[in-house]
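Student: sharing a model that was predicted from the sequence below.
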Amino acid sequence: MRHNYEDIGLFPLRLLLLPGEQTTLHIYEPRYLQLIMECVTEHKLFGIPYQTKTSLSEFGSMVTVMQVLKRYDNGELDILVECTQNFKINQFQGKSENKLYPAGSVTLIHEEENMPSADLMDSMKSYLETLLDKTVTDELNEFFSFKQIIKSLNLNDEEKYKYLHFPLDKRNSFLRGKAKFMTLLIEQEKKVVDQFYLN
């Protein structure tokens, strides 16, 4: 199921959030101050297209302003935003009509409620046991979702970008590889600490 948004305010950043993730932003440019104030007063969402190192990507994060954290004397703002859904950009306009900020047309990506694969769950169990240094009971598996796994593995923006490109089966193998890598990293760190104390 997909839903189109026309003429949504856009704020390109080197930032990609997945649903439920929050971050703080410092707003100082007049065009984006106009956008944020409209969103706050009219309770509107805005989009953050993901800016890669070289170009504007087709993916982005639809966000809502949760709170204005600070208002500065010069008009600048610190805000807390939360991602509600991801989207694909259909059209990007450098400046919308009668507005300072960019706008465009986007299609929301509705995540399917699929459970992670058994292989991914096994890798996550190993990762958590290595991280916490104790046995993780099978009952914990019931609480896992893709959202919780991504949060646990602390994916960076580029990894989230890759994740959004993948179909379900590839998402499972991608996250499984990340979990195995993180497990190996923790094991190596523990060895270094052990050797340090032995010496």
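Tutor: Arrived safely.
Student: when you work out contacts or count neighbours from here on, use the C-alpha atoms and nothing else.
Tutor: Fine.
Student: so who does the residue most central in space within the chain touch?
Tutor: Closest to where the C-alpha atoms of the chain average out (CA atoms, centre = their mean) is residue 17, at 2.1 Å. Contact analysis of residue 17 by CA atoms under 8 Å, 6 or more residues apart in numbering lists 60, 61, 83, 86, 157, 160.
Student: who are the packing partners of the longest helix along the chain?
Tutor: Among the segments of the chain that qualify as a helix by DSSP state H, the longest is helix 168-198. Counting contacts by 3 or more CA pairs under 8 Å, 6 or more residues apart in numbering; DSSP states H and E, helix 168-198 packs against helix 118-132, helix 146-153.
Student: of all the ones you listed, which one comes closest to residue 46?
Tutor: helix 146-153 (21.5 Å; CA to CA).
Student: so what touches stretch 182-199?
Tutor: The contact list for stretch 182-199, computed with CA under 8 Å, 6+ apart, reads 126, 127, 130, 131, 153.
Student: quick one: the residue nearest to residue 70 when sequence neighbours are not counted from residue 27, how far?
Tutor: Spatial nearest neighbour of residue 70, excluding adjacent residues (CA to CA, 6 or more residues apart in numbering): residue 78 at 5.0 Å. Separation of residue 78 from residue 27 (CA to CA, to the nearest Å): 6 Å.
Student: out of the contacts of residue 17, which is most surrounded?
Tutor: Using other CA atoms under 10 Å as the neighbour criterion, residue 60 leads these with 31 neighbours.
Student: which residues does that residue contact?
Tutor: By CA under 8 Å, 6+ apart, residue 60 lies in contact with 16, 17, 47, 48, 49, 50, 86, 87, 88, 89.
Student: kindly report the same for residue 179.
Tutor: Contact analysis of residue 179 by CA under 8 Å, 6+ apart lists 123, 124, 127, 153.
Student: take this one as well and set it beside the first:
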Amino acid sequence: MTNFIPIFPLSLIVYPDEVVNLHIFEPRYKQLITTCYAESKPFGIPAVLQNKLTDFGTLVEIKEIVRIHDNGNMDIVVKGTSVFKILEVINELPDKLYSGAIVNYPANEMQPMYAYLKPILQQIRDLFHLLKVEKQFKKPDETLLSYDVAHHVGLNQEQELSLLGFYKELERIEFLRRHLAQVLPLLHSMDELKEKIKLNGHFKSLKGFNL
């Protein structure tokens, strides 16, 4: 399917089914939110990377306008629905301050694959333990997608965008597996280093080496 959508470019990667809180303060985007909310229409958040608009983004729907401040600024809640690819940007729209784009929606697998994701979840929880972070996923493990955990594994923005470009769940899971395979050994090494630093200066009880 190909259609036109208003766009709100951000240095932010939003994944399908992800809920995000946004503070809206620019006049053009206050107009965009007001229009989309009144007409019950979604808008797109294409990713901006290194000050450049990328070709990929996520369609979002407005779940709630939480607050409209005295100056017209807004606090809103949006939820990601579909990944899109930009075909053409329309910079100027009649009577609008914001821009739009012609986009299509690549076929995207979004069925849970728990048998493959299960070891990744264990690695993520190992990561949380090493970082002394307490986090709980908001769904039962069996229903989780790679999208649900991608923001919790320490990906940089470029890596998050790369994940958005994979349309098969197994490819996304493999991407996360490879990332964790690199990160976890480093954190284990750091943990060992911290223990060595703590022990420095203490009396050591060591067994001698037999020659």
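Tutor: Received the coordinates, thanks. Quantities reported herein were computed from a predicted structural model and do not represent experimental measurements.
Student: and residue 90 of the first structure, how many neighbours does it have?
Tutor: As a burial measure, residue 90 of the first structure scores 14 neighbours (other CA under 10 Å).
Student: and it, what's its match in the second structure?
Tutor: Under the alignment (TM-score structural alignment), residue 90 of the first structure pairs with residue 87 of the second structure.
Student: please apply the same query to residue 39 of the first structure.
Tutor: So residue 39 of the first structure corresponds to residue 36, using TM-score structural alignment.
Student: contacting residues around its match?
Tutor: Residues near residue 36 of the second structure by CA under 8 Å, 6+ apart: 42, 43, 62.
Student: what is the nearest of the residues you listed to residue 28 of the second structure?
Tutor: residue 43 (13.3 Å).
Student: with adjacent residues omitted, what lies nearest to the closest one?
Tutor: residue 6 (5.2 Å).
Student: that neighbour looks like it's in a strand, true?
Tutor: Yes. According to DSSP: H, G, I helix; E, B strand; the rest coil, residue 6 of the second structure belongs to a strand.
Student: could you measure residue 149 of the second structure against residue 109 of the second structure, distance?
Tutor: As for residue 149 of the second structure, its distance to residue 109 of the second structure is 16 Å (criterion: CA to CA).
Student: same thing with residue 199 of the second structure?
Tutor: For residue 199 of the second structure, the distance to residue 109 of the second structure - CA to CA - is 50 Å.
Student: and what of residue 39 of the second structure?
Tutor: 29 Å.
Student: kindly report the same for residue 147 of the second structure.
Tutor: Taking CA to CA as the measure, residue 147 of the second structure falls 11 Å from residue 109 of the second structure.
Student: helix or strand: which one has the alignment partner in the second structure of residue 62 of the first structure?
Tutor: Aligning on TM-score structural alignment places residue 62 of the first structure opposite residue 59 in the second structure. Secondary structure assigned from DSSP states H and E places residue 59 of the second structure in strand 52-68.
Student: post-alignment, the next helix or strand after that strand versus the first structure, mean distance?
Tutor: The element immediately downstream of strand 52-68 of the second structure (helix or strand, assigned by DSSP H and E) is strand 74-90. In the superposition with the first structure, the average deviation recorded for strand 74-90 of the second structure is 1.3 Å (mean CA distance after the TM-score superposition for the first structure).
Student: residue in the first structure paired with residue 74 of the second structure?
Tutor: That one, residue 74 of the second structure, aligns with residue 77 by TM-score structural alignment.
Student: ignore what I typed, I meant residue 20 of the second structure.
Tutor: For residue 20 of the second structure, the residue aligned by TM-score structural alignment is residue 23.
Student: that match contacts residue 78, correct?
Tutor: No. The pair residue 23 of the first structure / residue 78 is not scored as a contact, 10.5 Å apart, by CA atoms under 8 Å.
Student: the two: who's more crowded?
Tutor: When residue 23 of the first structure and residue 78 are compared for neighbours, residue 78 comes out ahead with 16 against 12, by other CA under 10 Å.
Student: mind listing what that one touches?
Tutor: Residue 78 of the first structure is in contact with 24, 25, 26, 27, 68, 69, 70, 71, counting by CA under 8 Å, 6+ apart.
Student: out of these, which are shared with the second structure?
Tutor: Of the contacts of residue 78 of the first structure, the ones still in contact in the second structure (both residues aligned by TM-score structural alignment, their matches' CA atoms under 8 Å) are 24, 25, 26, 27, 68, 69, 70, 71.
Student: any chance of those residues in JSON lines, plus neighbour count?
Tutor: Output for these, formatted as JSON lines (neighbours: other CA atoms under 10 Å):
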{"residue": "24", "neighbour count": "15"}
{"residue": "25", "neighbour count": "13"}
{"residue": "26", "neighbour count": "13"}
{"residue": "27", "neighbour count": "18"}
{"residue": "68", "neighbour count": "16"}
{"residue": "69", "neighbour count": "12"}
{"residue": "70", "neighbour count": "13"}
{"residue": "71", "neighbour count": "12"}
